[in-house]
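Q: missing the sequence, but the structure's below:
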């Protein structure tokens, strides 16, 4: 269904959902940015021997996982922004 075949009420509901999704993605992005800063700081500690810690994942694993999640959130946010742009320009 294109914007031209949607009723104004349907389009408004869809836009509202997109705005809510954008707010959620922005919140997750801020949260993960903070966590990434913590992991970055921990990884820069030369005395940390995370590769031999039997208690949990290594900092390298944490970094990889969180980097992937952060990239997903950024991609989701970009998709939402493009969709909102299409609503705004009527396409």
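A: Yep, that arrived. Just so it is clear, the model here is predicted, and its values are computed rather than measured.
Q: drop to CA atoms for contacts and neighbour counts, all remaining ones
A: Noted.
Q: burial of the closest residue to residue 32 other than its chain neighbours, as a residue count?
A: Of all residues not flanking residue 32 in the chain, residue 70 sits nearest, at 6.4 Å (CA to CA, 6 or more residues apart in numbering). Counted with other CA atoms under 10 Å, the neighbours of residue 70 add up to 19.
Q: now residue 68
A: Counted with other CA under 10 Å, residues neighbouring residue 68 total 12.
Q: try the one 5 residues further on
A: Counted with other CA under 10 Å, the neighbours of residue 73 add up to 20.
Q: shouldn't it be in contact with residue 24?
A: No. The criterion here is CA atoms under 8 Å, and residue 73 misses it with residue 24 at 9.7 Å.
Q: please name the nearest non-neighbouring residue to residue 83.
A: Distances taken as CA to CA, 6+ apart place residue 18 nearest to residue 83, at 7.8 Å, with adjacent residues excluded.
Q: try it against this one:
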């Protein structure tokens, strides 16, 4: 959508992530199951036709994170969004 400005162009550089995909399991799932789920998911997203479809949607395929990296990334995003909402005095309706 070339005529639609980005959040950064609109003056909101804090809103940098447009979207992403995640796959979760129960926290008490065996490590072997968690690893198999991760391996299968990574293999799926690394297929050339899947990557082509992602790009056709205007997105860029990214890398994968470990559970620990995802947890840290989500915590950081939560803190940034909370600070942003507080800075504009956002109040849920």
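A: Great, that's in hand. Everything numeric in this text was worked out from a predicted model, so none of it was measured.
Q: please state their TM-score.
A: The TM-score (TM-score structural alignment, normalised by the length of structure 1) is 0.38; 54 aligned residues with a CA RMSD of 4.4 Å.
Q: before we move on, the earlier item: from residue 80 of structure 1, how far out is the residue nearest to residue 32 of structure 1?
A: 15 Å (CA to CA, to the nearest Å).
Q: kindly report the same for residue 61 of structure 1.
A: 29 Å.
Q: state which helix of structure 1 is the longest.
A: helix 8-44 (DSSP state H).
Q: which other helices and strands contact that helix?
A: helix 59-89 (3 or more CA pairs under 8 Å, 6 or more residues apart in numbering; DSSP states H and E).
Q: the helix it packs on vs helix 8-44, what angle?
A: 160 degrees (axes from the mean of the first three to the mean of the last three CA atoms, to 10 degrees).
Q: who does helix 59-89 of structure 1 touch, helix- and strand-wise?
A: helix 8-44.
Q: tell me how far the helix it packs on lies from the chain's centre.
A: Centroid separation for helix 8-44 of structure 1 versus its chain: 5 Å, with CA atoms, centre = their mean, to the nearest Å.
Q: now do the buried residues in it.
A: For helix 8-44 of structure 1, burial by neighbour count (16 or more other CA atoms under 10 Å) applies to 11, 14-15, 18, 22, 25-26, 28-29, 32, 36, 39, 43.
Q: and stretch 68-79 of structure 2, by the same measure?
A: residue 77.
Q: stretch 38-57 of structure 2 too?
A: 38, 45, 51.
Q: these in helices, which ones?
A: Assignment to helices by DSSP H places the following of these there: 38, 45, 51.
Q: thinking the second one is in contact with residue 51, fair?
A: What that stands for is residue 45 of structure 2. Yes. Distance between residue 45 of structure 2 and residue 51: 6.5 Å, which falls inside the contact criterion (CA under 8 Å).
Q: could you point out the longest helix of structure 2?
A: helix 67-87.
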